[in-house]
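Trainee: structure, please.
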Amino acid sequence: MDVLFIDDKGQKRELEEDDILTILEMPSGSEDDISSDDSIAAPTVNIDTIVNNIEEYCPTDSESDNCNNETSHVSTVPAPDSLPHMPNLNDKSESSRKKLRRDHVTWKLRSFDFPVVKKIFKRNLHLPDEVYALETPFQFFKYMFTYGLLNHIAEQTILYSVEKDPTKPYNTNSKDLSKLIGIFILSSVMSSRNTRLFWNPAVGLSVKCDTMSVNEFEKLRQFLHFNDNSKEIPHDQPNCDKLHKICPVIESLKEQLSTIPLEENLAVDEQMCATKSRHHLKQYMPDKPHKWGYKIFMLCGISGFTYDFEIYTGQENLPAHRLQDEPDLGASSNVVVRLTRSILKHVGHTSYFDNYYTSLHLMTFLASQGILFLGTVRRNRIPDCTN
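Mentor: The predicted structure is shown next:
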């Protein structure tokens, strides 16, 4: 079959060998017959020039200076003052591809100059004399579980036994409670399916038998109580306290922890208190070593000592639990706001936390309180952040 083509005069004729050579000698370029001149040096792109010409990000002179500072670590190939013409990315011709290869930006890594903050810690970290006198683990435990707390528990235990059976009140004291706590600690070391087996002469421990009989142990554990039930608000009421049963224990522990001066560097994070009990406050966190338990938010120092804590109940963000001068920054950031109440203002403390708590509003609040901070941040918590 003959190959025909239309010449310049619009006439159809057979394609000759000279016509084919003429077509092959045409300059290489795009299908639109647009030739490229390789002798002309292609312009290069300068990032500083682009940033200065984008008024959307730098509408004012001061903001333009800030943008220049942010991009000062970028080094580019020398470029003309005017913004160069960028080639069409959709153009797949050979000349356009060559032009794209020449139009490039060279990025170089340079150290970022952080502003120097002169930090002076002004607080005295001298421990109380009674803390210096502590030597054994038992003494440290008694420092936290005071005799006042044990006497309060003994009173509430007697009161609860009277509520159960007024004719047969159960009498106890702080000494019996100390024995009970010791048996609980020893039971955590030696596990058993049945508690009464600890008093079995064959498999039990003689120290438990000498401390307390099994019947006395069961009786004291039956009436053990920490707070007055008559003062408890029903759970269907909006202002109920889910931690009412152990509220005196929590308050006493916080009071003793507050006697220790806070370190310079502090951290806020959560911790799981593992348990196998069935309770509505039990949480599940798959990334923790103990996945099931009670979630506790803690304020700790670099030494690992806990200065304050908060048991998660879901009621912390209610307006009744917020001070008048405290803003509502969200459930996670409010944890940091509450735990930093005990930190003295404008003395040089630094708080650290992860991206679960960090937000721009939290940083603004801590800065107004004179507390330094450092934390990772999630991208979706930064307004107008798309990259």
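Trainee: every contact and neighbour count from this point should use C-alpha atoms.
Mentor: Will do.
Trainee: tell me the buried residues in the lengthiest helix in the chain?
Mentor: For the chain, the longest helix by residue count, based on DSSP state H, is helix 147-164. Going by neighbour count (16 or more other Cα atoms under 10 Å), the buried part of helix 147-164 is 149-162.
Trainee: next, the structure of the following sequence, for comparison with the previous one:
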Amino acid sequence: MFNPGPEVTVDERLLPFRGKCPFRQYIPSKPGKYGIKIWAACDAKNSYAWNLQIYTGKAASGIPEKNQGKRVVLDMTTGLQGHNITCDNFFTSFELGQELLRRKLTMVGTMKKNKPELPAERKEGQGSTFLKTAAELTYHSVHIISNTKSILAGILLSQPCLSTNQTSHSRNPIQAT
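Mentor: Modelled structure (predicted):
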């Protein structure tokens, strides 16, 4: 049995398929557009897909699933401990980050800046700090620390619609360079 390395990614794949299938999906942003949607957990180092789940469409009731991204990540990472999970904004949420921490997993993921769970100062751009990396890129960030939680929400200023939610950093203060 394959054991993934410390870095794992969770994302969707579209296996191109034009035949008849009750759960064939249409995703206009994908190159194939029509196909079978597959959730995949991959080892980040070698891209080996070690856990796959076929998306079979909405439930028979026709009611859309709430928190589908969270459910998928939790399903795909069942049994893992000590790994870092990387995912995109479809999956990332504060609630997911906290649940992964309870399971001894960390998470790095992008978030849309209009997520209701981001603090007001993060949305408005007030009360935050500006940090520079070695490459002199400017970031806008908010570091939220409590007795039980430590979340870093950061944004590259050249990408104003993208934020990150990271639970895998230390609680030490971040130093501007």
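Trainee: re earlier: tell me what the longest helix of the first structure is packed against?
Mentor: helix 174-189, helix 214-223, helix 247-257 (3 or more Cα pairs under 8 Å, 6 or more residues apart in numbering; DSSP states H and E).
Trainee: take these and lay them out in JSON lines including distance to Thr49 of the first structure and mean neighbour count.
Mentor: JSON lines is the format used below for these (distance: least, Cα to Cα, whole Å; neighbours: other Cα atoms under 10 Å):
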{"stretch": "helix 174-189", "distance to Thr49 of the first structure": "69", "mean neighbour count": "14"}
{"stretch": "helix 214-223", "distance to Thr49 of the first structure": "77", "mean neighbour count": "15"}
{"stretch": "helix 247-257", "distance to Thr49 of the first structure": "58", "mean neighbour count": "16"}
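Trainee: against Val73 of the second structure, how distant is the aligned partner of Lys288 of the first structure in the second structure?
Mentor: Using TM-score structural alignment as the criterion, Lys288 of the first structure maps onto Lys30 of the second structure. Lys30 of the second structure sits 21 Å away from Val73 of the second structure, going by Cα to Cα, to the nearest Å.
Trainee: higher neighbour count, the two?
Mentor: Val73 (23 against 13; other Cα atoms under 10 Å).
Trainee: shouldn't that one be in contact with Val10?
Mentor: Yes - the pair Val73 of the second structure / Val10 is scored as a contact, 6.6 Å apart, by Cα atoms under 8 Å.
Trainee: A strand includes Leu74 of the second structure, no?
Mentor: No - counting by DSSP: H, G, I helix; E, B strand; the rest coil, Leu74 of the second structure falls outside a strand, being helix.
Trainee: quick one: the strands in the second structure?
Mentor: Per DSSP state E, the second structure carries strands over the ranges 7-16, 25-26, 34-43, 49-54, 84-87, 106-112, 129-132, 138-145, 150-156, 162-166.
Trainee: want to throw those into CSV with distance to Glu95 of the second structure and mean neighbour count?
Mentor: As requested, the strands of the second structure are exported to CSV (distance: least, Cα to Cα, whole Å; neighbours: other Cα under 10 Å):
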stretch, distance to Glu95 of the second structure, mean neighbour count
strand 7-16, 16, 19
strand 25-26, 28, 18
strand 34-43, 19, 21
strand 49-54, 22, 15
strand 84-87, 14, 22
strand 106-112, 11, 22
strand 129-132, 24, 15
strand 138-145, 14, 16
strand 150-156, 11, 20
strand 162-166, 11, 22
